[in-house]
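Undergrad: Kindly generate the corresponding structure for this input.
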Amino acid sequence: MTTQFYPGQTLGIIGEGINGPMLVQAARQMGFKVTVYSPDEKSELVHIADNYFVGTYYDWEKLKTFAESCDFITYESQNIQIETLNFLQKYGVLPQGTEALEISMDRLMERALLEENNINVLPYASAIDLNDIVTAAATLGYPIVLKPIQKNINPQLARVIDGPASIGRAAELIDNGTFIVESWLSDMRELSIVAAKGVDGHIEMFPMIENIFDNGKLVESLTAIKVPDEIEFEMQRIVNVVGDALNYRGVYQVDFYLTTTGNLMVKKLVATLSQESAIFGQVTNLSVYEQHIRAIAGIPVSVVTSSAPAILVPFDNLDNARLQTQWLIKDNWHFTFYHNAGYSLHAVHGHFVATGAELQYLIDQVEATKILLN
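TA: Modelled structure (predicted):
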């Protein structure tokens, strides 16, 4: 199998997420032609690529033609069916493979990988009926959270159970398949490290980021954050262990929980690009998009250097008066608009990255605008 690719060859991109357009731009800047496959003929991907195919993820004849027209292929979000990617591998080269994505999208497989490598996760149990949930709750203690085994199942099926009186809330969910029952921690930080694994197995990491969510929706991501050295070293060790364990090339991400008592646990794995990793386009010597392409094209992944603290804030209303005001007056806010890239999946129109010399100044600046209230 070919493992190295050169300017003038064609990269195929399949997906409908927010990272696609930026990945296209990075690939073209690096000299590659780009052919995309999207289920949406109005997608921004379709309009900026050199060539495109529009079809469902089960249009096998069209997918075959797409794969054969590309020298190598990448998926740019986790919302691509494994069956579709396995089919593409019959007719084209997919350097990322499918093993890592399959593991990262299945919560039980993901936890098995982590536990095999002695990596801490939140206490959990699997459940197929209400009795299993009751038993798990007795073992884990309340509150607990129910999550479908498959991550691409409707996230609304996740449910926090506060105590025995609310256990009935799980009854309406359990018919939807197998769940995991997990301990629920409310007072903790959520941290991530984005890394890239190259063709030679070498792993390079981007600076640590902290993510703040509201009901599962990303509110902001911050970089140049501080944690105790031993915590950061352990996070980096885990990222290396995970990268070595996965049969994978490209950018990946490990998300962590850090409790107030200093306990570190892995929240989840992401076997591709994420929304929050876009922050690095403004604060490091290269973007995650260039690094991802370097990895899958067989080019040595670059050493990552950080240049400035930053905050990434998604927005979902272009008519927001506060946002329009900041557009006119903020010289350190850098805007990215998604147009028709992944809107149906993420319900966001874009993000801005605020950069500066001190993170606390940026936090105060964003809070003063009250942008986060909308």
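Undergrad: okay, CA-based contacts and neighbour counts for the rest of this
TA: Will do.
Undergrad: Show the end-to-end separation of stretch 341-361, please.
TA: Across stretch 341-361, the terminal residues are separated by 31 Å (C-alpha to C-alpha, to the nearest Å).
Undergrad: List of residues touching it?
TA: If you take C-alpha atoms under 8 Å, 6 or more residues apart in numbering as the criterion, stretch 341-361 is touched by 16-21, 43-45, 222-225, 279, 282-283, 308-318, 332-339, 362.
Undergrad: I have a second one here; can you model it like the first so I can compare?
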Amino acid sequence: MSFVYPRSYIGIIGGGQNGWNLAVAAHKLGFWVNILVQNVNDLAAKAADQVIVGSIDDVNLLRRLAAGSQIVLYASEHVSVNAITEAQIAAKLPQGTELLTITQDRYLEKAFLEAHNINIPPYAMVVSLDDIRNVIDSIGYPCVLKPIQKGLTNQSHYLLEEPDDLRKLASRMADGSYILESWISDVKQYSIMVSKDRSGYVQAFPALETIYRDGDFHGAIAHQKNDPEVMDEIKRVAVQIADNIHYQGLLGVTFLETKSGLLFVNRIYPGTYQAADLYASVTNFSQYELHLRALSEWPVPNLWFRQEGALIALPASLEPQVFAQIQKRANWQFTFWPVVQQDGHYEPVLGEATIVASDYQSLVELLSGTELW
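TA: The predicted model follows:
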């Protein structure tokens, strides 16, 4: 791979909100954008210069995308590693496939983390109700059952809070392999992004506190009130993960912190992660530009918090309240997608709002004054 100059074509596999943001950032850097999306009406197609429509796992379409691009990157973590390998486009894919391979398979991801002595919640691999019965005492209630392969539509997540839930599961559990994992409640959640360039140089960016509601990403906060020892440990672990995976560009790591201060890695994300959209407002660099810089052999800047800030996902179900805030909040930065998005969400989202403040207390007051937080 060599330096990618402005007015070169960047190929993007996958669309949605992530593909759209990457295409917008690519244009800012002077690149042209080829994109492979599954639907001609995909949000990301509206930001591309050339659009290929079809399955992101179609080997011939992947070859066509690569043929017209100087480098190729994936905007979806669900693109098939087998398809990429069969398409023989590795020479144009600086991210590589190891990161995808690890993160697409929950068992491989946990095995990788265990092999590097990184704390994760207790878990077991299961394929039947009998397997669950045999291990559930060691896992404990509550626990959650997740399919090993991420993105499978015929397998669901099941929260087991008491023995009776196991009985109810008998008629609902589809065939396949699962991870049974301890459900850790009442935790603080964090995310951090880590870049790596072709030489292997790793940079960890500021950690963000993240909030989820009913399984959906709700928001993120950037502030200086977190325990410095916890932040240092998050950075140390994230760098350790990055050092031991062959990849280029960005990866994200999410963490859970219990009330007793115990820190667990929750999961690894290949490429960009929604919470880090906040970087653009609190550090002056977007995560999408950082990702493209690392993949294109451009130098990647160090980041630090220039101001306190928060990001809120704007659910479509609250559209009247969201539109009311537009008329009231002169200093909020709004981003609305041209198409309402459901990628990665149970509930469709309209876009995002970013709020910045000079200090943490002022930020809290701004957030508490809205129905959206």
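Undergrad: And the TM-score, once the two are fitted together?
TA: Here the TM-score for the pair of chains, by TM-score structural alignment, normalised by the length of the second structure, is 0.93; 371 aligned residues with a C-alpha RMSD of 2.0 Å.
Undergrad: sorry, back to before: got a quick ChimeraX command for the buried subset of the contacts of stretch 341-361 of the first structure?
TA: Command for ChimeraX that selects the buried part of those, burial taken from 16 or more other C-alpha atoms under 10 Å:
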select :16,17,18,19,20,21,43,44,45,222,223,224,279,282,283,308,309,310,311,312,313,314,315,333,338,362
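Undergrad: list the contacts for the spatially closest residue to Asp40 of the first structure that is not a sequence neighbour?
TA: Leaving aside its chain neighbours, Asp40 of the first structure sits nearest to Val54 (6.4 Å; criterion: C-alpha to C-alpha, 6 or more residues apart in numbering). For Val54 of the first structure, the contact set (C-alpha under 8 Å, 6+ apart) comprises Tyr37, Ser38, Pro39, Asp40, Glu41.
Undergrad: and what of Glu76 of the first structure?
TA: Ile13, Ile14, Gly15, Glu16, Gly17, Asn19, Gly20, Leu23, Thr272, Leu273.
Undergrad: count of residues packed around Gln88 of the second structure?
TA: Residues contacting Gln88 of the second structure under the criterion other C-alpha atoms under 10 Å number 15.
Undergrad: Contacts only, for it.
TA: The neighbours of Gln88 of the second structure, taking C-alpha under 8 Å, 6+ apart as the test, are Arg63.
Undergrad: now, which of the contacts of stretch 341-361 of the first structure lie within helices?
TA: Gly20, Pro21, Glu44, Leu45, Gln282, Val283, Leu362 (DSSP state H).
Undergrad: wait, isn't the last one in contact with Leu312?
TA: No. Counting by C-alpha atoms under 8 Å, Leu362 of the first structure stays clear of Leu312, with 10.3 Å between them.
Undergrad: is it true that Met231 of the second structure touches Ala207?
TA: Yes. At 6.9 Å, Met231 of the second structure counts as touching Ala207 under the criterion of C-alpha under 8 Å.
Undergrad: Of these two, which one has the most company?
TA: Neighbour count, other C-alpha under 10 Å: between Met231 of the second structure and Ala207, Ala207 has more, with 27 against 16.
Undergrad: which ones are touching the more buried one?
TA: Residues in contact with Ala207 of the second structure, defined by C-alpha under 8 Å, 6+ apart, are Tyr190, Ser191, Ile192, Met193, Ala222, Met231, Ile234, Lys235.
Undergrad: Kindly reformat those residues as TSV containing distance to Gly176 of the second structure.
TA: As requested, the contacts of Ala207 of the second structure are arranged in TSV below (distance: C-alpha to C-alpha, whole Å):
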residue	distance to Gly176 of the second structure
Tyr190	31
Ser191	30
Ile192	32
Met193	32
Ala222	39
Met231	38
Ile234	33
Lys235	35
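Undergrad: what number of residues lie near Lys226 of the first structure?
TA: Around Lys226 of the first structure there are 11 residues (other C-alpha under 10 Å).
Undergrad: how close does it sit to Glu16 of the first structure?
TA: Lys226 of the first structure is 34 Å from Glu16 of the first structure, by C-alpha to C-alpha.
Undergrad: Report the central residue of the first structure.
TA: Ser274 (2.7 Å; C-alpha atoms, centre = their mean).
Undergrad: what's the counterpart of it in the second structure?
TA: The alignment partner of Ser274 of the first structure in the second structure, by TM-score structural alignment, is Tyr273.
Undergrad: Leaving out chain neighbours, which residue sits closest to that match?
TA: Gly252 (6.3 Å).
Undergrad: Next, the mean deviation of the top helix by length along the second structure compared to the first structure.
TA: Determined from DSSP H, the single longest helix within the second structure is helix 228-243. Overlaying the first structure shows helix 228-243 of the second structure at a mean distance of 1.0 Å from the equivalent residues (mean C-alpha distance after the TM-score superposition for the first structure).
Undergrad: List the buried residues of that helix.
TA: By 16+ other C-alpha under 10 Å, the buried positions in helix 228-243 of the second structure come out as Met231, Ile234, Lys235, Val237, Ala238, Val239, Ile241, Ala242.
Undergrad: Please tell me I have it right and the last one contacts Val194.
TA: Yes. Assessed by C-alpha under 8 Å, Ala242 of the second structure is found in contact with Val194 at 7.0 Å.
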